[in-house]
Structures are given as structure tokens and as C-alpha cells.
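Colleague: no sequence for this one, just the structure:
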């Protein structure tokens, strides 16, 4: 797939900045926000018109009436506008009101039937489309949504990384799982990727930290929910900030360049990367040796009819490694994820050995 620039007039060395309220509530609220952002480097003014909610009874958007308010944003504030669509009627209404960019939400991306319906409605239309990641960390589902929109003839496509649902304790509303976004960037290097720091965070105090991490990872921009009175917003109040707070955050964020032609930098970087490559090869050799030891353990367990998983031993390994890892500057999260992967591979090797037919005496 070959993608055209998402915003044709946007320089490649500048971040794409999207801001605006979670939901269009009133005409005054929308225009007040837009006027505060006008002329401040915002590329797209966002606002939800139709809002898919988890449970009935919550505010599900103002509906088509709000599209007229977005047209006024274009006329009065001079900002391009974007909103979410989830079906054929949404697409037709948005196009009729001259919305500049459409986006598919996480609850739409998760359903190939819904994505295909939007794709069919867009055939023959030249408009940029942003695609949020599905609610669950399903990489192929995200790629499938991109492919469906692309096959409809849309080539100005971008994706929005808004984090993924997670059952358990976490500081995020939706955990970032940065590696999935990195994998997508690796597969589609020219596909713009925008960080939706509002939906990842679900709270105001870490919005800047998450946006900066995304820019450090070579994301192409960020999308933040901005409201003139966040505490009284009709939806997602806890993650919205005022225009003044947004502009302060915007000024403090640092946009990283993907590369440079500075030869001294490139030579030093190449030298350090070579050292990393050597260490990686050494670690792979050590892991290979570890698996051979696991296979020998599997042989002993097979002879004595002992179960593979020894919970007390596994807990001991994990606790010891986390403690030692902290002393070496490694986070508990990294050590845990790494060791779980190593442990699972060890189990796989032991299973292979233990399920082989026993040699005849």
C-alpha cells in the first residue's frame, strides 16, 4: 500500500496537532473552544457528534445538528474539522457538511462489518481518514481496517493510537502497549500515526508525559481533548483540559526529527548500534544454552513422571530476578515480561522432550 500525505499542506518535519472537545455539546461550547485554538498551530479541530457509549443512558452525542456547528468553526475560526463516523448515514451527513477529515473509532475498528460499511460509503470520495486502534490489542484487526479503507480508494490514511482495554490495575485508562504501534509503523513506514493521549491517560496529570513519549517514538502527532469547562463536560470530563492548559502543554512538547545528516552523530550512532548487535547475539547464544538446560530438566521429569510447572520454583526465580533487576536499573515491568517469555519458551522445550516416546530399555 502506498499512502499520500494525510494533510497535503502540512510540512513533514512538523507534528500533526488535533484538538477539541470530546463531544459537541452546544454551539457556544464548540465555538468558544475553537476561537481559543484558532491561529495557535492546531491542524484539525476535533469534536464527537455521534458518541458510542458503553451503556445506554449516557450522552451519545448531539447528532447531525452538531455538524452545522463544525461548519461554523471552519468559517469563523478558520480551522479544519474532523469527527467520528460509524456507518453509512454518518459518512453521508459528514460529507454533506464539508467535514475535512473523518475518523473511525475503536468500537468501529473492532467490527469488520462496520468498517466495510464505512469503506463502501467512501468509494469515489477523496477525503483523509483516520483509523483508531481496536479496543483490544488485535494487530491484524487494526491492519484489516486500514486495508478495507484503502481498498475503497482512500489513500490519505492515518491511524490513531488510543491505547487498549486492560483488566486489572493500571495508571492508564487504556494501556498504551507501545510495541503494537511500533510494529504498525515498521510495517507501514509512511503511514502517519497520531497519539490520542486523552484516551490513553483518562486523566489530565499525565497527558504531557504520554504525548512526549509518543513524539520520542517518532509518532507523527497527537490528539488531545480540549474543553472550555472540563469538569462539567458531558462526556469524559476527567481527561479533558482547557485551551490554555493545552497550549501550555503544546509549547513544552519537543518534536523529534526522525534522522539527521550530521556525520559525527551518524558515525557514533552506528558504532553504538554495532555494540548492541554484538550483545544481542551474545544474549541469543545464552538463551539457546538456557533452553538446552531446560530440555535436560525435561528429560529428568519425564523419567520420574514429574509435572513441568513447579510454581514455587517459578515464583523464586521471578522474585529474585525483579530484585536483582532493580539494582541494575531494570524496571520490574520489563523483568517480569522478559522472564515470563523465557519461562514460556522453557516450558515449550520441556513439553517437546516430555511428550516424546520413551526409549525402549
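Modeller: Received it, and whenever you're ready, just let me know what you need. These numbers were taken from a predicted model, which means no experiment stands behind them.
Colleague: hey, let's count contacts and neighbours off CA atoms from now on
Modeller: Noted.
Colleague: What is the neighbour count of residue 215?
Modeller: Here the count is done by other CA atoms under 10 Å, and residue 215 has 20 residues near it.
Colleague: immediately after the helix or strand harbouring it, which helix or strand?
Modeller: According to DSSP states H and E, residue 215 maps onto helix 207-216. Sequence-wise, the next helix or strand downstream of helix 207-216 (DSSP H and E) is strand 221-225.
Colleague: before we go on, here's another structure to hold up against the first:
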């Protein structure tokens, strides 16, 4: 089911100096000198279309630097006057919205910590009533697509039609190479539900370290995201916030120059015909997979009935371990990734448990 969003195409409200859209600037505006110097350097790259800077910084724990505050808006205004770059800041309260708009900020974004709270999003939406300003909504901290969609809908219903989403990854208890797990499937799902919605990627917050930014940036563009928000600082080693994930303007230039820009589609008839043939083959295989899953679940129901009639528990740990061992070995031989195989098997096993539970509960209700 498609989302019913009333939004304008990105090209109608954003003049892009180069492809893709690059939003860059320091994680935090620290001093006027630091912000202006960084602004001029990112402008000189010729790659940046929008200057960003954190003015109010919601930190995880108190006592850390929580942003320079409203005075930073005047620094940002001066940076805009000197460089000609439109500006963007994060807003988390109605007061932030009012002050940012009064200072002439061009684009507002809602951060992950705000998106997770519908009360906060609604407060921001109410403050935006009647404003003609682009708003970008980052995904919530936790992997909840409904929260992300809800935030976009609230802002859209406030009359904001210049709307975009920012994919910045999701928090996870599992340790990995990333600060926030990309969980690309959620961003792809959003794109499927709202094809007209511009989606940008924030590799800085996904990576948490500058070394991974080129890789994630390329992956985002390969998934047809329309731009990148990359944090850039004149000297990241002395940055007051998120020093490890910021890059110098020179490094930013190198990252963008090394990106491969791919087309969303091709007008070459030969390419189109061959691609369609391959897709037709995939469709046939998908049909076969679903048919086999249906046959498997029919057998699962018979097993559930047999267990019910013999008063045997649903979960058989030894059997599950046997399935995992045998199937992952086969998958490895077929050159399928272990993590992928385990996720597929866990989904199938979970559905099998659900079906057998229904059968057991049906007997209990009849008794």
C-alpha cells in the first residue's frame, strides 16, 4: 500500500551544484571562526549544495557539549552570506523552529532522537504550520518503520510539501563495524511505499568512523538514494562532538570524486530486453519458492496435528539444531552467506512455530 504524501520533487525546491546532492558542514558549530572557515572550504570543493551545522545538540548524557545555541544561528547566517550556500540545522522543539526560521535557515531537519517521539514531532509540526520551508526527517533511533512514516506524515499534514527522509542507520545491541546498523531493507521499504519521497543517506552517523564513509556512501547511491549528508570539519581531530566521524573538506572532495554515479534506468533497448529476461527468470523462481513454502507449511500443519494428538511439545531443540547445521552447510556450498541463510531459516521456523501453536490452541479451546 502506497503512502499518501503530498510532496514536491526534490528538483523543484533544491538547486544541486553537482550530482548527487551533498549536504556538508561540521557536526557542531563550535566557534564563529571554525564555522566560517569550514563553510568556505566546503564551498570551495564545488561539491556541496547545502551547508549544515549542529546548533542545538541533544546528547546521550548530560555534561557533554550540547551545542552553542541560538548565537550559532547568526554565525550560520554570516556563512550563508559569504559563501552563498543555503543552510540546514536540526530542530527538536517549537522554539528551535521559530528561531531557525527567524534567522533565515533554509532547510530544517528532525533528528533520530526526535523522530522516535510522536509528541516531539507533533510539536515541531504545529510550529511549522504556515511555513514554506523544506524539512528532512531522519529515521528513528530504533528500527521502527512506522515511527519514521508517522513523523513524515505529521510534518506533511502541517502543510510541508518540500519533504525528504534521511537514512542514518539504527541502534543495535549487537556489536558491529558500524555506529548504527544501516538496515538497508527499512530504507528500501520506505522507498517502495513512497517512490516520490526523496531519501538521502547520512553515512557519518551510520559509520561512526570516517574510514567507512566512502563504502557506505557508494552503497547508498547504488540503492538510488538522492544525496548524502556528510559531516565535515576544518580539523576533525579537535572537534567538540563526533570527532571520529567527521572528515576534512579535502577528504570530502576525494570521497565525492571517487563515487560512481549510476543511472536509475537505461534507454538502451538491448539492455532493457536482457534485464527484463533476467527479471522474468527471477519471477518464475520466486513463484517456485512460494509454492514450495506452501507445501512445507502444509506438512508443518500435519506435524502440529500429530504432536497435538500425542501431547508432544511444539519446540524440538535438537531438530532445530539439525536443520540449521544441514541447511547452512548446503547454503555454503551454494555460495549463500551464512547470516542470510540463518535469517531465512529463522523466519521459516518462526512461522512453523506459529502455525503449530495455533493448532495446539485450537484443541485447548475445544476442550
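Modeller: Noted; the coordinates are in hand. Keep in mind it's a predicted model, so treat the numbers as computed, not measured.
Colleague: Fetch the TM-score of the aligned pair.
Modeller: Overlay of the two chains. TM-score (TM-score structural alignment, normalised by the length of the first structure): 0.95; 359 aligned residues with a CA RMSD of 1.7 Å.
Colleague: The helix holding residue 215 of the first structure maps to which residues in the second structure?
Modeller: Under TM-score structural alignment, helix 207-216 of the first structure corresponds to residues 213-222 of the second structure.
Colleague: Distance of the residue nearest the centre of the second structure relative to residue 43 of the second structure?
Modeller: Centroid-nearest residue in the second structure: residue 167, 2.2 Å away (criterion: CA atoms, centre = their mean). Distance of residue 167 of the second structure to residue 43 of the second structure, computed by CA to CA, to the nearest Å: 24 Å.
Colleague: quick revisit: what residues sit buried inside the helix holding residue 215 of the first structure?
Modeller: Within helix 207-216 of the first structure, the residues that count as buried by 16 or more other CA atoms under 10 Å are 207, 208, 210, 211, 212, 213, 214, 215.
Colleague: For the aligned residue in the second structure for residue 344 of the first structure, what is the enclosing helix or strand?
Modeller: In the second structure, residue 344 of the first structure lines up with residue 350, judged by TM-score structural alignment. Secondary structure assignment for residue 350 of the second structure, by DSSP H and E: helix 338-366.
Colleague: Name the residues of that helix that come out as buried.
Modeller: Buried residues in helix 338-366 of the second structure (16+ other CA under 10 Å): 341, 342, 345, 349, 352, 353, 355, 356, 357, 359, 360.
Colleague: can you check stretch 52-67 of the first structure too?
Modeller: Buried, per 16+ other CA under 10 Å, within stretch 52-67 of the first structure: 52, 60, 61, 62, 66, 67.
Colleague: Check stretch 304-318 of the first structure too.
Modeller: By neighbour count on 16+ other CA under 10 Å, the buried set for stretch 304-318 of the first structure is 308, 318.
Colleague: which one in the second structure is aligned with residue 88 of the first structure?
Modeller: In the second structure, the residue paired with residue 88 of the first structure according to TM-score structural alignment is residue 94.
Colleague: That match reaches residue 121, doesn't it?
Modeller: No: look at residue 94 of the second structure against residue 121 with CA atoms under 8 Å: they stay out of range, at 9.5 Å.
Colleague: And the helices in the stretch 1-150 of the second structure?
Modeller: Per DSSP state H, counting those that start in this stretch, the stretch 1-150 of the second structure carries helices over the ranges 10-13, 32-44, 71-83, 94-102, 112-115, 118-128, 145-157.
Colleague: Please produce JSON lines containing those, extended by distance to residue 306 of the second structure.
Modeller: Output for the helices of the stretch 1-150 of the second structure, formatted as JSON lines (distance: least, CA to CA, whole Å):
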{"stretch": "helix 10-13", "distance to residue 306 of the second structure": "58"}
{"stretch": "helix 32-44", "distance to residue 306 of the second structure": "68"}
{"stretch": "helix 71-83", "distance to residue 306 of the second structure": "70"}
{"stretch": "helix 94-102", "distance to residue 306 of the second structure": "60"}
{"stretch": "helix 112-115", "distance to residue 306 of the second structure": "48"}
{"stretch": "helix 118-128", "distance to residue 306 of the second structure": "47"}
{"stretch": "helix 145-157", "distance to residue 306 of the second structure": "39"}
